[in-house]
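S.K.: Based on what follows, work out the 3D shape:
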Amino acid sequence: MGCDASILLDSLPGLPSEKESIPNLSLRGFGTIDLVKAKLEQACPGVVSCADILALVARDVVVLTHGPYWDVPTGRRDGMSSVKDDALNNLPPPFFDATRNLYQFFIPKGLDAKDQVVLLGGHTLGTSHCSSFSDRLYNFSGTLMPDPSLDRQYVPRLKTKCAPGDTRTLVEMDPGSFRTFDASYYRVVAKGRALFTSDETLMLDPFARDYVLRQAAVAAEGAYPAEFFADFAASMVKMGNMQVLTGEHGQVRRRCAAVNQMYM
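M.R.: I've put the predicted structure just below:
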């Protein structure tokens, strides 16, 4: 599982793809990627891969929400398989401990502690299903109590949005600013109001804590987050180079949802 657009492939009979994995069930925008791909195929068939489209769209979404710009290296080719369990084995879940699982999810991919705290800052955009953090509200570590690291005043507010067993409701990860790319999510983490254990445990690591508090102070002042923006751009380029297929490896899919052989 790398930057080969495997997430875009549909399942085959008896072979569920990454789209069906629990961490990916909230993903949206597949239709938008398909529209972009169709336009590119009309203009220059067989040239621009779905993997490159994803990397470019990720950058453009950040830019359009007032975040940083970065040059995206292109030339990726698309993978030819997608396995449901790969997502579970490679994507850090919302309940992972950032101080303990760095060497499980980030180091093997060529990312380091700084990339971890920077890339988690991307949670400034978007929403999460209640099911991704409801245990922190109702039964943390089997205690039938809320996670003590969550701000006590914030817990009742989250409970009004997320009833036990709720799998449908979406909650803003950066309340009031979830459509703007900025450093305000670090303020959320510093206040003990991060939805995910993965974000909250950043405060337990000295390096990550210093970074969080520094960016939270910038956000509180309403200043331009130059350090975070530069770091995020660098980490995204780094992540975009993970396990890339080039040369004779993979293919340039004609449709992002299926490998080319199906249509030959």
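S.K.: Only C-alpha atoms from now on, for both contacts and neighbour counts.
M.R.: Fine.
S.K.: so who does residue 40 touch?
M.R.: Going by C-alpha atoms under 8 Å, 6 or more residues apart in numbering, residue 40 touches residue 48.
S.K.: Now the second one, please; I'll put the structures next to each other:
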Amino acid sequence: MACESSSAKPAFFLSLLCFLLGMASAQLSGTFYSSSCPSALSTIKSAVSSAVSSEARMGASLLRLHFHDCFVNGCDGSILLDDTANFTGEKNAAPNANSVRGFDVIDTIKSQLESKCPGVVSCADIVAVAARDSVVALGGSSWTVLLGRRDSTTASQSAANANIPAPTLSLSGLISAFSNKGFTAKEMVALSGSHTIGQARCTVFRARLYNENNINATFATSLKASCPSSGGDNNLSPLDTTSPTSFDNAYFKNLQIQKGLLHSDQQLFSGGSTDAQVNAYSGNAATFKTDFANAMVKMGNLSPLTGSNGQIRKNCRRVN
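M.R.: Purely as a prediction, here's the structure:
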């Protein structure tokens, strides 16, 4: 149906109809590949389960990959693009360089899907589903991943530097960074709970260890052994020292006793407006997992490319 004005259709109602049609065309679907590639979801799940079984940390890495993709111009697979002589991607942006990982797992999944249903499943969708399957593999709640994203043909290192929340942010900075993407402070706290799995490099939390007072003294001392005041930048420590490979609510319990690894972690429980939410999640793991799953659905819907926008990359690392 063409969106053209006519005497029989008042301009207002025609504009409204065109708007609604545009919204419909941009909607994702939980059954997008049910006919075109019926084995897509099972293929991704199997590959993720294998990767996480081999290295539990990979679950956190794949989850983070989705987050760092979606916060930069939407969930479009832009983070997967390699730099070339004529193209600057997002992999070497400050929040990603020597930090974001899991690209090989995505490559493996893409290769498997291309052999089963060539040119059908987007890299952006693979990243979104892999994030969900990683959380489930480590004990978190599942959610329906809405599908039908296309892959971008561009990337933005500057947007990655500007939009991905830094571990040095204050509480107000965190709230603002997530609000800019449409998230409430409660959803921000829930999504921060992803730090119940994974590890961080010494260079990211060194300043907190040696300069901040709102940190458990015994906790800080134990960390300094592997994160000296100079050197050892890439030495790793778990974001959740209690159960680092289990998707539970221990992260929030650690914040209550000043055992947040990152400055931004402890900001969630520092006498501010989010203390009550941390307490709520600390006392109820089921509520946290449900709220996290709901927030992930919302994150996966950040400005997805659909329809004729973008492409289905044959190789996730480069445009067709």
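S.K.: Chain neighbours aside, what residue packs nearest to residue 216 of the first structure?
M.R.: residue 187 (4.4 Å; C-alpha to C-alpha, 6 or more residues apart in numbering).
S.K.: quick one: contacts for residue 185 of the second structure?
M.R.: Taking C-alpha under 8 Å, 6+ apart as the test, what residue 185 of the second structure contacts is 175, 178-179, 274.
S.K.: Need the counterpart of it in the first structure.
M.R.: Matched across to the first structure, residue 185 of the second structure falls on residue 113, judged by TM-score structural alignment.
S.K.: Could you do residue 121 of the second structure as well?
M.R.: So, by TM-score structural alignment, residue 121 of the second structure is matched to residue 48.
S.K.: With residue 245 of the second structure instead?
M.R.: By TM-score structural alignment, residue 245 of the second structure lines up with residue 179.
S.K.: Count the residues that sit near that match.
M.R.: 17 (other C-alpha atoms under 10 Å).
S.K.: which residues touch the closest residue to residue 49 of the first structure other than its chain neighbours?
M.R.: If you skip the residues right next to it in sequence, residue 49 of the first structure has residue 252 as its closest partner in space, 4.8 Å away by C-alpha to C-alpha, 6+ apart. Counting by C-alpha under 8 Å, 6+ apart, residue 252 of the first structure touches 46-50, 77-78.
S.K.: give me that answer again for 6 Å
M.R.: 46, 49, 77-78 (C-alpha atoms under 6 Å, 6 or more residues apart in numbering).
S.K.: Just want to check the distance between the corresponding residue of the first structure for residue 281 of the second structure and residue 97 of the first structure.
M.R.: If you follow residue 281 of the second structure across to the first structure using TM-score structural alignment, you land on residue 215. Distance of residue 215 of the first structure to residue 97 of the first structure, computed by C-alpha to C-alpha, to the nearest Å: 21 Å.
S.K.: before we move on, what about residue 186 of the first structure?
M.R.: In terms of C-alpha to C-alpha, residue 186 of the first structure sits 17 Å off from residue 97 of the first structure.
S.K.: and those two? which has more neighbours close in?
M.R.: residue 186 (33 against 18).
S.K.: ok, the nearest residue to the more buried one once chain neighbours are set aside - how many residues close by?
M.R.: Nearest residue to residue 186 of the first structure in three dimensions, chain neighbours excluded: residue 216, at 4.9 Å (C-alpha to C-alpha, 6+ apart). Number of residues near residue 216 of the first structure (other C-alpha under 10 Å) recorded here: 22.
S.K.: again with residue 213 of the second structure
M.R.: 11.
S.K.: Name the SS class of the counterpart of it in the first structure, please.
M.R.: Aligning on TM-score structural alignment places residue 213 of the second structure opposite residue 148 in the first structure. Of the three states, residue 148 of the first structure takes coil under DSSP: H, G, I helix; E, B strand; the rest coil.
S.K.: Show me the helices in the stretch 1-150 of the second structure, by range?
M.R.: Secondary structure of the stretch 1-150 of the second structure by DSSP state H, counting those that start in this stretch: the helices cover 11-25, 40-54, 57-70, 103-116, 123-137.
S.K.: Now for residue 158 of the first structure: which residues touch it?
M.R.: Counting by C-alpha under 6 Å, 6+ apart, residue 158 of the first structure has no contacts.
S.K.: The second structure: which residue goes with that one?
M.R.: Looks like residue 158 of the first structure aligns to residue 223 there (TM-score structural alignment).
S.K.: quick one: its match from residue 210 of the second structure, how far?
M.R.: 10 Å.
S.K.: Map the residue nearest to residue 49 of the first structure onto the second structure.
M.R.: So, by TM-score structural alignment, residue 252 of the first structure is matched to residue 312.
S.K.: ok, now residue 18 of the first structure?
M.R.: In the second structure, residue 18 of the first structure lands on residue 90 (TM-score structural alignment).
S.K.: Now that its match has come up, it's in contact with residue 78, right?
M.R.: No - using C-alpha atoms under 6 Å, residue 90 of the second structure makes no contact with residue 78, being 7.2 Å away.
S.K.: And the residue nearest to residue 49 of the first structure, how far from residue 182 of the first structure?
M.R.: 34 Å.
S.K.: all strands of the second structure, in order?
M.R.: In the second structure, the strands defined using DSSP state E lie at 199-201, 236-238.
S.K.: now for the first one, which elements pack on it?
M.R.: When you say that, I think you mean strand 199-201 of the second structure. The contact analysis (3 or more C-alpha pairs under 6 Å, 6 or more residues apart in numbering; DSSP states H and E) places strand 199-201 of the second structure against strand 236-238.
S.K.: and what of the last one?
M.R.: In this structure, strand 236-238 of the second structure makes packing contacts with strand 199-201, judged by 3+ C-alpha pairs under 6 Å, 6+ apart.
S.K.: superposed on the first structure, where does the strand it packs on end up, distance-wise?
M.R.: Its aligned residues in the first structure lie a mean 0.1 Å from strand 199-201 of the second structure after superposition (mean C-alpha distance after the TM-score superposition for the first structure).
S.K.: Identify all contacting residues around that strand.
M.R.: 234-239.
S.K.: quick one: it aligns where in the first structure?
M.R.: Taking TM-score structural alignment, strand 199-201 of the second structure hits residues 127-129 over in the first structure.
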